[in-house]
Structures are given as C-alpha cells and as structure tokens.
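Colleague: Provided below are the primary sequence and the corresponding predicted coordinates.
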Amino acid sequence: MLKNDSTWLARLFPFLGWWPMTRETLRADLIAGVTVALVLVPQSMAYAQLAGLPVVYGLYAAFLPVMVASLWGSLRQLHTGPTAMLSLLSAAALLPFASVGSEQFIELSVMLALMVGVLRLLLGLFRLGLVVNLLSHPVVVGFTNAAALIIGLSQLNKLINVPMPRSDSFLSDLWAVVTQLEQTHWPTVGFAFAAFLIIYGLQRFFPRAPAILVAIMVTTVASAWFGFERTASVSLASIEDASFRARLGDYTRLNEAVRNQERRLAQLQAERSRATQAARVARADLDAELDKQKVRLTALREQAFEARRHLHAVRLSRVETPTGPVFRSAGTVVEGEPAGAAYWRFAAIKGDTVSLSSGGEVVGTIPKGLPSFTLPHIAWQILLPLLPAALIMALLGFMEATSISKAISARTGQRVDTNQELIGQGLANIVGSFFQSYVVSGSFSRSALAARAGAQTGLFAIISALCVMLVILFLTPLLYHLPQAVLAVIIMFAVFGLVRIEPLLQAWRVNRVDAVIGLVTFVATLALAPALAQGILLGVGLTVAAYVVRNMRPRAEILGRRADGTLAGMDSHHLPPVSDQYVALRFDGSLDFVNVAYFEEAVLEALRRFPQAKAVLVVGSGINDMDASGEAQLRAVARQLKARGVDLYFSSLKKQVRAAFERGGLDEVIPKEHLFANKEAALAALAARYGHLASVTPPATIPSSPRPAGSS
C-alpha cells in the first residue's frame, strides 16, 4: 500500500524525485541555472519579436512557464521556454486574424498558448504520446529545414533596417526586402556584423563564455554611446514636402480603417457568440442573421488584410535631403544626413504628431514589473480555424522536446516518460496563458547547455526563471538601446544550425518515396509560408497515403526450392517451383481491409501461372493480424478455390491470427488439418498427398506477373 501511495505521489508531483538534494547538487543547479539564464534572457526577447510580439512577452514566457514545466516534466535537464520554431508558427497562425503587434494579436497569441497547452495536456493524460508518430522523420526534417530558412530570412530586413510587409506570401515579402537593398542602413549592418563576430568568436575560441550576453552588452553600450537611434517628432502641418504629407494622410486613413475593421471584427464575433447561445432557444429565427454575419465577417477580414498590404507602401516613403531642411516644427529644423543616411524615414503617426527615424531600430522601452494574473480572452469564432495550427504546434513542440530528452537521457541514463513530459508542457502553456505568456516548448540549445553545465535536477530551470524575474523587475531600462539587428543575429545563430541536408540524402538511399515526401514538404512549406501548418499537413497526408499504398500491395511471391532444399523467391532467385501440383506462396502483410483484395489477387495469379495445381499453401509468418474485412474476403477466396477443386492451406500463422481464425469460424471453409505450425511440416504433408518436386524448370516459360514493391 505504501508503495502504491509513493508511486501515485511520484506521478502527481514528479519534482519530489529531486530529493534528497546535496550541497553538490544545489551548487551544480545554481551554476547551470545562471548559465542558462544568460542565454534565456536575450533569446526570449528575440523570439518574442519573431512571434510578432513586444519583447517583454518573451520575458513573460521565460518566467512562470519555465517553472511549471520543470516541476511537472519528466527530464530534469530539459529547459522549457520560448523557441524559434513555435514563435514563427504562432505569428504565422495569427496573421490572418489580426495586425502584428496589435492588442488583438497579443490576445490571440495568449489564447493560442492556452489551446496548445490543453491539447498537450489531453494527449498526456490519455497517454497518446504515440500520435507524434504521424510525423515521419523525412517530413519533420523537410519542415524543419524550410522553417529554419524562413525564420532566418525573415530577419533580413532587420539586418539592413528596411520595412518588411506582412502578407499571405513570405516569398513575396522577402522579395520586397531584397528590392530595398540600395536603401541599406549601413550603421545597422555594422552592429549586426559586430554581434556576429562577438558571438562566433567567443563560441569558437572561448566556448564557456556567455557569447550572446557579451554581444548584447557590448552592442547596447555602443548603441547608446554613438546615438544609434535617432528620432524626431514633428507636427503634420510642419512637413514642407506636399507629396510626403499626402502619403502620411493616406497612411493615417488606412491605419484607422484597419483599426475600425478589427474593432468591428471583435463586435461581430461577440454578436455571433451571443446569437449562437440564443439559437439554442430559437435557432430557426437566427440562422439567416448568422449567415449574413458570416459573410460580413469574411468581407471585413479581406478588407483589413488588403489595407495592411497598402500600409507597407506608405511605410517605404522617405524624403531625400541633399539640399537642406524638409521639416520645420516650432522653429526647429529637422535636417537630413543623420547616422550616415541621407533621409528620414516615417516611423509612426499619432493624431497630428509624426514620428520620424533616421537611425537604427532599438528595442526601446520595456515595461517593468511581473506579469499579472489575467484570464485569457477567448475569441470563440477563431477557435476552430486555429485548431489545425494549434495541433501542429502541440505535436511539433512535443517532438522537439522528446528528441532533446532522448538525446540527453542517452548520456545521463535517466528514464524519459513522454506522456509525463506532455503533461508538463501542457501545464506550462496553460498556466502561462493566465500570465500573458505565448506558446512555449522544450529548447534544444538551452537544454544542451544545461546538461553541459552539469544540471542535476529541474531546480536549475527555476533558478533561470528567477533570474528572468530580476531582469523584469530591475534591469529592463538598461536594454532600451539594444539594437534590433543584434536580436536578429541571435535568431539566425539559433535556427541556421537546424538546417540539415544529410538526413534527406540518407532517406533517399533508404527509401526514395520517403525522401521525395520530405522534399515536397520542404518546398511546400517555403511556398505556402507564412501558413506553415499547411506545409507539414501536406507532408503528413502524403506520408499516410504512401503508407496505405505500400500496405495495399505488401510483399507476395511464389516460392521455389534451392539446391540445398531451402525455400526462396522463385522469380527473384530464378528457382524451380516446389511442385507443379501445388504452389507455395509467401504473403508478408496483414489480412485487413487495406490489402485483402491484393491477397486474393496474389492467390489467383499463382493459380494462373500453375493451372495444374491442386492446392495453394500460404506461408503466413508475415501475417500479423486479420480484421473483419480480411476474414470475409478469406472465406470468399477459400470457397472460390474449393469450387475450382483447389485446396487452401496455411502455415506459420502467429498466435493472434490463429485465434482470429477460430473466432471467425473459418474452419468451415479451411479445415484445421489445413493449418500447419511451420512450412516444413506443410510441404511434407502436401508432397505426400499431391506429389513431389516438379520434373521441369518452368520459370522461363511461365508468364511473369508484376512483382509488388519491396519484393526480393
């Protein structure tokens, strides 16, 4: 009883397994926690921007969710928090429903975290971790390679400080950035290059040094010292360039239109929710109104998306200043040629005040204070459209965490409970969503760093989260001048290492169909970006289809006899048949609804090639199961053969298949004396009844049938 209670407590509170702790364990976890925190803080800020959120939301995601996942997870060295892959997936999933960085976008990001958390928790509670097997290795590799390229290239505009549109085509957005190369802001490129040299150099020559933290400290100080950010605020009326003033007016109108449309979308969603509830009482009276609202909702979304496309053209507006001032405000002249660029770029407009920028982009003001408890806002009408993306994110995040866990446990010897890990990851996202966190998952880089630093228990992750808490409370003002280009470099370092070609080449050597599916997944993910979920769903669909096709035509071959008396494929090895009075047929597939028709085809083809045969022996060592469809078809085949005067025999059937034969009452058409324990006993009985080996060698004169894929 005590043992059962102990097991129950261990499953309910996995962190109890950390005890007893020693001074050495605490010291190791403290060092590992601080070490990981030095990477966690800058990574979480960078990944938040990748998710289309202000950097502070990355810090929120690196606080409580880290603790919860550590307390209720399985692997003690696994570190949970923001990751590049899920950050990009989150932004891509929400882009059709709200403007990036808007209040509605932030609310939907938190709601998506709740959805992913609930899905993972349910998978873990019902012990359905095996569902991740739907994601085959080539599909995951193809998707990961494409996503890594998309993540890395999405940061290109930040490296050269030009705007990047957000549309329904990532490739067209990327091309829009490429066309602006002549407008490159070279000081921004300089900061990015300096960050790259610092990180690469320290990782190469001083691997124990916190390379990312050093890069952030150096570039932030340099940014503040040299005045990397240069901004100005002027009134709209003070702008002397009439065409530019007109473009700003267009921007204001379009921006306000987008905001009004998004507010109207929220109102329609609330109306539809109330109408749906009322429909339970008077559904017939509200169906027509609901249909009308659906049409209006779709139209508004399309208008809002089209308006956002036009906004990008306005953001590209700039005014050359080779001959003098272009703006005058309260007697102050705002002149050109700042920080090496001969123009001011429009940044934002609020009322009649225009914000301009001529320097580099920095992180800016980060709100201080811990995230407060807030109920996630649930947009009920978006739940269903977001569900496929949430499921993909739940599975991919779990697969990422599982692969990390297995790699680390192979070195530590710790047992990994994948279902418990699902529970921990699910609770982390659910709790995080109540404290303004977006989607989190296990991080490969930070987990590997923790293992190298000697982490012994999940306490190290809690220590890293406490370090983030200190940053949120006291250190955010110091990060104001951090260049955005440095965060872009951090993201690129994290994701470009995920690009792997060798697994696809290996898949090509092993099974070319799988390799092609991986390649199609890669191309589709790139082409369909930012709708990344569609790319991997296509890969999953192709994988399932290929699996079904392979199982529809399993390996089936007539057996012949070698000179030493052993059996092998007659056509594959150019052997004489066992006899011209009976046929030995090997069938390596379950008798189920997928392939039982092919079983009948294989038996009839064997009889076509040996028309004098009085019996067919099916060597069934490769038959693992039989369902109702298989039983019905097998019964029909046995009756069909009996009508032709041919007996059907089986040998080497597995226990579960023999049991299915008995439950189905197949002894009515296939007597028990036609079932043999092994093929040797079956061949001896058939030889005694029908005759011995054939006197001729017919394979060269017998028409050959197409061999199924995989036969040898």
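Modeller: Done, it's in. Numbers count the residues shown, from 1 in each chain.
Colleague: hey, let's count contacts and neighbours off CA atoms from now on
Modeller: Fine.
Colleague: how near is residue 277 to residue 265?
Modeller: When Cα to Cα, to the nearest Å is applied, the distance between residue 277 and residue 265 equals 18 Å.
Colleague: what do you get for residue 9?
Modeller: Separation of residue 9 from residue 265 (Cα to Cα) stands at 47 Å.
Colleague: residue 277 and residue 265 - which one has more neighbours?
Modeller: residue 265 (20 against 12; other Cα atoms under 10 Å).
Colleague: list the helices and strands the helix or strand where that one lies packs on?
Modeller: According to DSSP states H and E, residue 265 maps onto helix 242-315. Using 3 or more Cα pairs under 8 Å, 6 or more residues apart in numbering; DSSP states H and E, the elements in contact with helix 242-315 are strand 343-350, helix 380-412.
Colleague: and these as a markdown table, adding mean neighbour count?
Modeller: Listed next are the helices and strands packed on helix 242-315 as a markdown table, based on neighbours: other Cα atoms under 10 Å:
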| stretch | mean neighbour count |
| --- | --- |
| strand 343-350 | 19 |
| helix 380-412 | 18 |
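Colleague: adding distance to residue 15, write the ones you listed out as a markdown table.
Modeller: Shown next, in a markdown table, are the helices and strands packed on helix 242-315 (distance: least, Cα to Cα, whole Å):
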| stretch | distance to residue 15 |
| --- | --- |
| strand 343-350 | 49 |
| helix 380-412 | 16 |
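Colleague: quick one: which of those is nearest residue 122?
Modeller: helix 380-412 (10.7 Å; Cα to Cα).
Colleague: another structure for you, compare them:
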Amino acid sequence: MKQFFFPFLTWLGLVNFNTLKADFFAGLTGAVVVLPQGVAFAAIAGLPPEYGLYTAMVTPIIAGLFGSSLHLVSGPTTAISLVVFSTISRYAEPGSEQFIQMVLTLTFLAGVYQLVFGLMRLGMLVNFVSHTVVIGFTAGAAILIATSQIKYVTGIPIPKGESFLHTWVDVGVGIGATNLYILAIAGFTMLSALLLKRYLPKMPHLLFGMIMGSLASIAIGGAQHGITYVGEISGQLPPLSMPDFSLASLKQLASGAFAVALLGLIEAVSIARSIATKSQQRLDGNQEFIGQGLSNIAGSFFSSYAGSGSFTRSGINYSAGAKTPLSAVFAAILLGIIVLLVAPLAAYLPVAAMGGIIMLVAYNLIDFQHIKHILHSSKTETSILATTFFATLFMELEFAIYMGVLLSLIIFLMRTSMPNIVDLAPNPAEPRHKFAEVSEYGLKECPQLKLLRVDMSIYFGSLDKVQRELACIAERQHIKHVLIVGESINFIDLAGAEMLIQEAKRLKSLGGGLYLQGAKNKVYDFMDRIDFVEEFGEGNVFSSKEAALQSLTKRLDHRICATCDKRIFRECAKLPGAKTA
C-alpha cells in the first residue's frame, strides 16, 4: 500500500553515490536540452516563453516521484502544446491573462482525468489505442506547427487564427512581401543547429542554433531590417497560480481537457514502454497515469501548463546514464538555476530564430520510417494513419484525437468479432491421433460429427460469425452434432453463453447437439457462476477429447456408421460395420 501512494519507495533503495553522480550529469544534460525546447513549446501553446520553462521545472519532479518509469522525463511537449493552443485560442487571445487563466484550468482538469483513470486502474486502456493514432496525429501536428511558423520565418503578414488551408493561401498571395533578412536569420539558425547535430551530436544543437541566430541578428543590425525579438524572459522560479474553478469554465473546457489527458497518457505510456524495453524494466501503467495526473494538477498551481512524457528528453536521459527518477528532479532544479542566470539574454533572441528552431522540432516529430512501414505493411493501419492525419489538419484537434482513437477501437472490435473458426479432425500420422487442421493436412472428416476450434473469444461482438458458422454446418453440410474444442477460447461473456445454449437447443431439436470440450479454467469458472452447464446440458461438456469422442460416437446414427468409409476416430472400431482384423 505504501508503494501505491509513495512509489518512489520502490527505487529509493537503489540510490547511492554512483547513482547520484550519474543522475546529476544526466539531469544537467536534460536541463540544457529543455531550455530552448521549453521556450519553443510555450510559443506553440500561445503562452509567454517562461511558462514552458515553468512546466519543465514542475512536472518532471512530480511525475518522476509518483510514476513508475526510472527514465521517463515529463514536461512540455509539442503535440500537447498545439492542442492547448487549439482548445483555448477560440475563447481568448493567446498570451493574454484570460488565455493563461484558462490554460491553467485546462491543465488542472486534464490532471484530474488522468488521476481518476489511474486510481480506477484503467492503465490497460492505452493498450487498445493503436500507436498509429499517435503517429498520425503527431505527423499532422508537425505540419500544423510548421505552418504556424511561416509568418515568423518569412515576415509575410498572415492574420491570426487562420486555418491550415487559408494560411497557405495567404502565403501564396503574399509571397512577394517576404522579408529576406528574417528568412536569412531563420535559415542560418536552422543550418547552424543541423551542422552541430551532424558533427557533434551530443552537443545541445537547438540551443547552439538560437545563439548563432541571435549573434547573426546583432551582426546585421536586425532591428533596422524589421527583425523582432522574443523579449526578456522573467528570470524567476515558478510563481503560485490559481485555476478558475467556476462551473462555467469547467464545463467549457471539459471536452478539451479530456483530449489533452488522453493524448498525454498515450504519449507518456508509449515513451515509457519504449525505453523500458531497453532498460529491462517492468512498468505499472496505472501508476504512470497517477504520476502524470498529479504532475498536471500540481503544475496548474505553479504556473505550468499541461505536460507529458517527452521522447527526446527521456531518450537523452537514458542515453546519458540516468539510473533513477532523481535525474528528472536534478534536471528541473538545474533548469531553475540556469533560468535565473540566462533569462535576460532572451531579449536578444530573434523571433525568426525561434521560428526556425520550432520548424526543426516540427520536422523531427514526423516518424518517416514508421509511416513508411505502416503504408507498406497494413491497409488497416494505413486507414487509421490517414484518418488521424487528415483529421488533424482539417478538423478541431481534440476531435482528431477522438476520431483516431474511435477508429482504432472499431477496427479492434471488428478483428475480435471475426474469430477464426477452424475445422479439425484426428491426424492418423500422430501417435495419439491428435486433432489437426483439416485444410492444412488434407484430413478426412466424419459425416455426422463436426469438430471446430474457435480462435479468440465468444462474446457479443462475435456472436453473428459463430452462429452463421453453426447454421451453415446444419443447413448445408447436414451435420447435426458439433463439438467445439475450446482450448483457444479466451473468454465467453453472458451473451456468448446464451447463444451457445440457444444453439445447443436448436441442434437438439434437429436430433443432434452442441458440445464443448477443453475450455480454459477461467471460462469454466464463468460457466459455474451463471449455471451454464445446467441449461447447456451436463452431458454436453467434456474435460478431455477421449471422453468427448467416447460419448459422442455412441450418439451418432449407427445406421450411417455401418456404411461409412471414413471411420476417422479410433472409437469407430467398436461401432457396427467396422472391419475386423
């Protein structure tokens, strides 16, 4: 129970001088990396730059201490920043006091959703959301982010609040108004960052790009050529804040907060699992939900906006040799110290350089390799990818998330609603005449007793497929006795049990019967709870194949057996008409 409420107790015993040293240097690396990212992500969210830094100071500490991953680093992320902007910008002017107030409320609500999901032990629900949804949404978000920065890296005047298509129409119309000085600063910033990443990949290339862009702007006298600057960032630690708890605000932001919460959980758990496969760590999805929820709830009272796990910072954290979540705590503390020292220098950072950095961040969001793999390997996953991607570009962002998740769930249900039903027969090549697939081995079948194996589950979604198969056997193959070999049935729900009872009665009325053999223990346990066997027929459920065949061969029409040339069961040797040695 202590580990549920205080999960850091599970790894606190690992801490020693060596782990502290490793975590400190990993945290220092993370603090340097997140400095430019925090400023860029806040700009994407429509917030003053310092709010991205506040988020990078508060959420990693809470999420690290109350989550389950040893290496996940939380904080501001690109996708969530875009959803925050999309949700709040329709109600308030970005950057205004009202906008900030609503963002804090949105963050609090998202944290509450996440915490409730964790306390209700719903961590496994993330398993039902295709990772393709995240890839499609992220790719679409990357293009939206790049589009939003066009006016900052070109100087083309584009009205606020323009849609994706209208923005590019404005770019085409106003391309002649491009400010070449602004474009040059943005291009030089991106080139500097890319060159450093190419030749010194361990260095903070985004920070380097910002510095080079600032120096270039100073060198050419940027203000004289229409270049604007970010302005001085408030050099202080996260101040206290208060979300708006009015009923009107909570109702207004409830839907958007749910989308933020869902996206944040999918991001965090996906990233944590990805790193856990390398570190050989077992994760607790429910605890991760709790950690993310508490971090956002706490963050809303310390001037932070919604955060989640960061793939870049988490990957760097692991690669830098972090041993425990203290690395995330060190990163947050060291970032606070850095901000106090360098915040005034933001007055020399050109908006064009910031736009260039955000462009690079957006490009790196697109997982080209995974997208290519999806397009070549699965039409179903491709449909999920395309739906989420285009919905992100042309619809409200939270609706795009819901659509992608809904589509992935529908496809999951479609797959489980079409269980594979296989014809079986004894294989004479096996010593004990083990059941094998008829189509694979070309086996003979009994003309009176059908053997079936149902792969997956018999539940409300798969009833139609199972019933149609049983009807086909009776009506077209004229077989009235059907034995379902249940070794591959994962579960049977109440609707499935009622269907089996109904089919058993129907076949009995035709002079045959429906039988079940070899179900899993949890299936039998469920049957006991609902008194299934009493209605299905106590003599129709068997524990072994031998017992089933010994009983069922006696129930067949022996007049047909007398002239049958199949005789695939060893029990057939005892029936009338059998050839004697």
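Modeller: Right, received. Where do you want to start? The structure presented is a predicted model; accordingly, all values stated were derived computationally and were not measured.
Colleague: for whatever residue of the second structure lines up with residue 73 of the first structure, give me its contacts.
Modeller: Under the alignment (TM-score structural alignment), residue 73 of the first structure pairs with residue 67 in the second structure. Contacts for residue 67 of the second structure (Cα atoms under 8 Å, 6 or more residues apart in numbering) come out as 7, 8, 287, 288, 289, 290, 291, 292.
Colleague: which residues of the stretch 351-500 of the second structure fall in helices?
Modeller: 351-365, 368-377, 379-394, 397-416, 438-441, 463-475, 494-509 (DSSP state H, counting those that start in this stretch).
Colleague: what lies in contact with the shortest one?
Modeller: I take that to be helix 438-441 of the second structure. With contacts defined as Cα under 8 Å, 6+ apart, helix 438-441 of the second structure is touched by 422, 423, 424, 425, 427, 444, 445.
Colleague: list the buried residues for it?
Modeller: Under the neighbour-count criterion of 16 or more other Cα atoms under 10 Å, helix 438-441 of the second structure has residue 438 buried.
Colleague: the last one too?
Modeller: Residues of helix 494-509 of the second structure classed as buried: 496, 497, 498, 499, 500, 501, 502, 503, 504, 505, 506, 507 (neighbour count, 16+ other Cα under 10 Å).
Colleague: so the very next helix or strand once past that helix matches what in the first structure?
Modeller: Heading C-terminal from helix 494-509 of the second structure, the first helix or strand you meet, by DSSP H and E, is strand 513-517. Under TM-score structural alignment, strand 513-517 of the second structure corresponds to residues 647-651 of the first structure.
Colleague: wait, what's in contact with the residue nearest the centre of the second structure?
Modeller: Nearest to the mean C-alpha position of the second structure, by Cα atoms, centre = their mean, lies residue 266 at 3.8 Å. If a contact means Cα under 8 Å, 6+ apart, then residue 266 of the second structure has 126, 129, 134 as its contacts.
Colleague: swap in residue 650 of the first structure?
Modeller: Contacts of residue 650 of the first structure (Cα under 8 Å, 6+ apart): 617, 618, 619, 620, 674, 675, 676, 682.
Colleague: again, only using 6 Å
Modeller: By Cα atoms under 6 Å, 6 or more residues apart in numbering, the contact set of residue 650 of the first structure is 617, 618, 619, 675.
Colleague: measure it to residue 403 of the first structure for me?
Modeller: On the measure of Cα to Cα, residue 650 of the first structure and residue 403 of the first structure end up 43 Å apart.
Colleague: again with residue 487 of the first structure
Modeller: Taking Cα to Cα, one finds residue 487 of the first structure at 26 Å from residue 403 of the first structure.
Colleague: distance from stretch 266-274 of the second structure to the first structure after superposition?
Modeller: With mean Cα distance after the TM-score superposition for the first structure, stretch 266-274 of the second structure departs from the first structure by a mean of 2.5 Å once superposed.
Colleague: okay, that stretch sits on what stretch of the first structure?
Modeller: Mapped onto the first structure using TM-score structural alignment, stretch 266-274 of the second structure spans residues 399-407.
Colleague: now check the first structure for the residue matching residue 405 of the second structure.
Modeller: Matched by TM-score structural alignment, residue 405 of the second structure corresponds to residue 540 in the first structure.
Colleague: which residue comes closest to that match once chain neighbours are left out?
Modeller: Sequence neighbours aside, residue 135 is the residue nearest to residue 540 of the first structure in space, at 6.2 Å (criterion: Cα to Cα, 6 or more residues apart in numbering).
Colleague: number of residues surrounding the one you found?
Modeller: For residue 135 of the first structure, the count of nearby residues is 21 (other Cα under 10 Å).
Colleague: next one: residue 582 of the first structure
Modeller: As a measure of burial, residue 582 of the first structure has 30 neighbours, counting by other Cα under 10 Å.
Colleague: ok, the counterpart of it in the second structure - contacts?
Modeller: The pairwise alignment with the second structure assigns residue 582 of the first structure to residue 449, based on TM-score structural alignment. By Cα under 6 Å, 6+ apart, residue 449 of the second structure lies in contact with 481, 482.
Colleague: how close does residue 449 of the second structure get to residue 437 of the second structure?
Modeller: From residue 449 of the second structure to residue 437 of the second structure the distance is 15 Å (Cα to Cα).
Colleague: one more: residue 508 of the second structure?
Modeller: Distance, residue 508 of the second structure to residue 437 of the second structure, by Cα to Cα: 26 Å.
Colleague: distance from the match of strand 513-517 of the second structure to the second structure after superposition?
Modeller: Counting by mean Cα distance after the TM-score superposition for the first structure, stretch 647-651 of the first structure comes out at 1.9 Å.
Colleague: from the buried residues of helix 494-509 of the second structure, which single one is nearest residue 340 of the second structure?
Modeller: residue 496 (63.9 Å).
Colleague: look up the closest residue to that closest one, ignoring the ones flanking it.
Modeller: residue 459 (4.7 Å).
Colleague: list the contacts for whichever residue in the first structure pairs up with the one you found?
Modeller: Aligned by TM-score structural alignment, residue 459 of the second structure pairs with residue 592 of the first structure. Taking Cα under 6 Å, 6+ apart, we find residue 592 of the first structure in contact with 626, 627, 629, 630.
Colleague: and the match of strand 513-517 of the second structure, what's buried?
Modeller: 647, 648, 649, 650, 651.
Colleague: what does stretch 457-474 of the second structure give?
Modeller: Buried residues in stretch 457-474 of the second structure, defined by neighbour count with 16+ other Cα under 10 Å: 457, 458, 459, 460, 461, 462, 463, 466, 470, 471, 473, 474.
Colleague: same check on stretch 153-172 of the second structure?
Modeller: Counting neighbours by 16+ other Cα under 10 Å, one finds that the buried residues in stretch 153-172 of the second structure are 153, 154, 155, 156, 158, 163, 164, 167, 168, 170, 171.
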